[in-house]
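Could you look at this predicted model? Sequence included:
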Amino acid sequence: MNTNRYIRQTSLKEFGQKSQDLLLKSSVLVVGAGGLGIPVLQYLNAMGIGTLGIVEGDKVEITNLQRQVIYCEKDIGKAKLEVALEQLKSQNSGTTLIGHDTFLTPDNALTILADYDVIVDATDNFPTRYLINDACVILDKPFVYGALHGFEGHISVFNYKGGPSYRCLFPVPPEDSSIPNCNDNGVLGVIPGIVGTLQALEAVKCITAIDEVLSGKLLIYNGLNQSFYKLGFQLEPQNLVRSSLESSYEIPNCDFISEVSIEAFHKIKNKSNSWQLIDVRTKEEFTLDPLKEAINIPLSDLEIQIHKLKPQQSLYFICQSGIRSLKAVSIARNQYPDCESHSIMGGVNLWNSLIKST
């Protein structure tokens, strides 16, 4: 190894040659070589990870090019895995690159994940995230999570040294069709690059232990106002007890999370007074863009301030993009199991866009 290659890292006293050696001895699997996966792969490869695995079964499409910056126009129609491996090899010939030309399934997940130290989830759908989570719990491996929601990005680290799992944050999947992926909902090209880079940093911290990782914390990035917000969540020990994968991850459990569209909420609101709208964004977010009929209780304060709600009324939770409001429903149902609680799909982002279009 050319010692000069990584000198800008090893000269950091908090990192040093010891951390560089740990990177060289480690292996990371990135599931998905799309908008999130590409910056993860490029940075980990450049920084000197010993082994990089890639799970990807898709082909390059023209709509990928605005955010998946490793691919070029000449690559359209080619297998993403083939192109990514070629580019990464030219970037750093010292990395052992392993391609898995497939999509992750319950049949292959445990076999593929078993050979790696850290798993990075760079997918765009709920079924695969729950599959990755459950496989990592069984294999006792940490996984670095990233997700995109319009102009928002979410990052966390699950199953790290006995810490909370993905199911501690989202116990069961919401209805799969209720939260669109990037193909349906759109994404600004630079947002996946920011989120993927943060995932790469968390993977490095998992390996080198140079500082605190995002275990038990969800980092929420808002690209519109350049803000970061951390949401803490607790370990639910039963979520770390698992001996086998589910037979299928495609069938959503619609009994736990109830979601309504903004249009449906307005119809309900106009017909009845027996409802409450609770905005669980931070106070700063709410002040910048308040919802006139909502009360603001930040998600981080909801368990403490839940007594302010009226459980005899239907509760409708809203956040910026529709993700924090799902967790709010879970909290409300734990406290008031007989109360009707709903998450408003699309959040304030969609709420504002519908107002502008009318």
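Done, it's in. In this text, all values refer to a predicted model and were calculated from it rather than measured experimentally. Numbers count the residues shown, from 1 in each chain.

contacts, neighbours, all on C-alpha from now
Noted.

Could you check how many residues crowd around residue 59?
Residue 59 has 15 neighbours, counted by other C-alpha atoms under 10 Å.

Second structure follows, compare the two:
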Amino acid sequence: MSDLARYRRQIVLREVGVNGQQLLRDSSVLIVGVGGLGCAAAPYLVGAGLGRVLLTDIDRVDVSNLQRQLLYRQDDVGRDKLAAATATLRALNPECQIEALAGPLDDAALLAAVRRVDVVLDCSDNFPTRFAVNRACHAARRPLVSGAAIRFEGQIAVFDLRRGGPCYACLYPDDPHADAAETCEEAGILGPVVGTIGNLQALSAIKLLLGLGNEAGTLRLWNALDSQWRTLKLRHEPRCPVCGLSRH
């Protein structure tokens, strides 16, 4: 199947075109976590024709994942998530290079992975990982698309120090007790909520790669019960331990 046949419905978009499609083909992303968020974001990025997608995770598929993590099937229960997700994504688009990075990644390995890509999607489910990803993105000067969802609530933000503005640690200071934060296992999560945020992460990544708009420094909060969005403009924290010392 030719590129034109596969991608023609987005090539016809004036904002994409043939040049934009080639740009996507020459681009790469790292998705940290192939749980609810990553399972929603990854197929849209692979389907859009990105040249390379790196995945990292540490979990195996549990039956409780199937309610919202739609890359997996009943037969995948007990299987390594990276192996299952990689197989599904390769079947979706053989033209995209899918690379699995077995976790957990230490700081050096994470930084090396971030340096290999153009955009990073934080689809993890815990604060220590989010803080580590933010530090790596800051060190490598790579844009970060951060998402989170719990219960009926979701949030998404783009942090891009190339354009100025805050980093993730400006919004959420690194707290040594953050690993005790509430989880979806305890509080619950509705599948379409996490799917919506993951889809928006993919959209934000594609817009970053194509140079469409500037969402950096904006936090969007969604309440799925009333379908209402709130948008907050974030500010750089001068005393931020990650990016504060790098400013003049």
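Done, it's in. Please read all numbers here as calculations on a predicted model, not as lab measurements.

just the strands in the second structure please.
28-32, 52-57, 97-102, 119-122, 144-150, 153-159, 218-223, 228-233 (DSSP state E).

want to try a markdown table for the ones you listed, with mean neighbour count and distance to residue 14 of the second structure as columns?
Listed next are those as a markdown table, based on neighbours: other C-alpha atoms under 10 Å; distance: least, C-alpha to C-alpha, whole Å:
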| stretch | mean neighbour count | distance to residue 14 of the second structure |
| --- | --- | --- |
| strand 28-32 | 25 | 22 |
| strand 52-57 | 22 | 24 |
| strand 97-102 | 18 | 26 |
| strand 119-122 | 26 | 23 |
| strand 144-150 | 25 | 24 |
| strand 153-159 | 23 | 24 |
| strand 218-223 | 18 | 26 |
| strand 228-233 | 11 | 27 |
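
ok, the spatially most central residue of the second structure to residue 77 of the second structure distance?
Centroid check for the second structure by C-alpha atoms, centre = their mean gives residue 121 as the closest residue, at 2.4 Å. Distance, residue 121 of the second structure to residue 77 of the second structure, by C-alpha to C-alpha, to the nearest Å: 25 Å.

go on, residue 52 of the second structure?
26 Å.

neighbours around the closest residue to residue 77 of the first structure other than its chain neighbours, how many?
Nearest-residue entry for residue 77 of the first structure: residue 60, 5.3 Å, with adjacent residues in sequence omitted and distances by C-alpha to C-alpha, 6 or more residues apart in numbering. When neighbours are defined as other C-alpha under 10 Å, residue 60 of the first structure has 21 of them.

Also the one 3 residues further on?
Here the number of neighbours of residue 63 of the first structure (other C-alpha under 10 Å) works out to 10.

That one pairs with which position in the second structure?
Correspondence of residue 63 of the first structure to the second structure, assessed by TM-score structural alignment: residue 64.

Report the contact partners of its match.
Residue 64 of the second structure makes no contacts at all, as judged by C-alpha atoms under 8 Å, 6 or more residues apart in numbering.

Now do it against residue 36 of the second structure, distance only.
11 Å.

now do residue 223 of the second structure
The value you get for residue 223 of the second structure to residue 36 of the second structure, if C-alpha to C-alpha is used, is 17 Å.

biggest helix in the second structure by residues?
helix 191-210 (DSSP state H).

any idea of the angle that helix forms with strand 153-159?
Inter-element angle recorded for helix 191-210 of the second structure and strand 153-159: 10 degrees (by axes from the mean of the first three to the mean of the last three C-alpha atoms, to 10 degrees).

ok, now how distant is residue 267 of the first structure from residue 352 of the first structure?
Applying C-alpha to C-alpha, the value for residue 267 of the first structure to residue 352 of the first structure is 17 Å.

neighbour-wise, which of those two wins?
Set side by side, residue 267 of the first structure and residue 352 show more neighbours around residue 352, with 13 against 10, by other C-alpha under 10 Å.

The more buried one maps to what in the second structure?
Using TM-score structural alignment as the criterion, residue 352 of the first structure maps onto no position in the second structure.

can you check residue 164 of the first structure too?
Checking TM-score structural alignment: residue 164 of the first structure goes with residue 166.

what's around that match, how many residues?
Using other C-alpha under 10 Å as the criterion, the residues surrounding residue 166 of the second structure number 25.

My read is that it contacts residue 218, right?
No - judged on C-alpha atoms under 8 Å, residue 166 of the second structure makes no contact with residue 218 at a distance of 9.4 Å.

Can you pull the residues that touch both of those two?
With C-alpha under 8 Å, 6+ apart, residue 166 of the second structure and residue 218 have common neighbours residue 234.

I'd guessed residue 143 of the second structure sits against residue 159; true?
Yes - here residue 143 of the second structure reaches residue 159: they are 5.8 Å apart, a contact under C-alpha under 8 Å.

Show the contacting residues for residue 66 of the second structure.
72, 73, 74.

Buried members of those residues into PyMOL, please.
Here the buried members of these are turned into a PyMOL selection, burial being counted by 16 or more other C-alpha atoms under 10 Å:
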select buried, resi 72
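
can you redo the contacts of residue 66 of the second structure as TSV with distance to residue 5 of the second structure?
Formatted as TSV, these follow (distance: C-alpha to C-alpha, whole Å):
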residue	distance to residue 5 of the second structure
72	27
73	29
74	32
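
right, and out of the contacts of residue 66 of the second structure, which lies closest to residue 126 of the second structure?
Using C-alpha to C-alpha, the shortest approach to residue 126 of the second structure within those belongs to residue 72, at 21.2 Å.

Run a quick neighbour tally on the closest residue to residue 71 of the second structure other than its chain neighbours.
Residue nearest to residue 71 of the second structure in three dimensions, not counting chain neighbours: residue 39, with 5.6 Å by C-alpha to C-alpha, 6+ apart. The number of residues packed around residue 39 of the second structure, counting by other C-alpha under 10 Å, is 24.

same thing with residue 187 of the second structure?
With other C-alpha under 10 Å as criterion, residue 187 of the second structure counts 10.

now for the helix or strand hosting residue 305 of the first structure, which elements pack on it?
Taking DSSP states H and E as the criterion, residue 305 of the first structure maps to helix 302-305. Packing partners of helix 302-305 of the first structure (3 or more C-alpha pairs under 8 Å, 6 or more residues apart in numbering; DSSP states H and E): helix 324-335.
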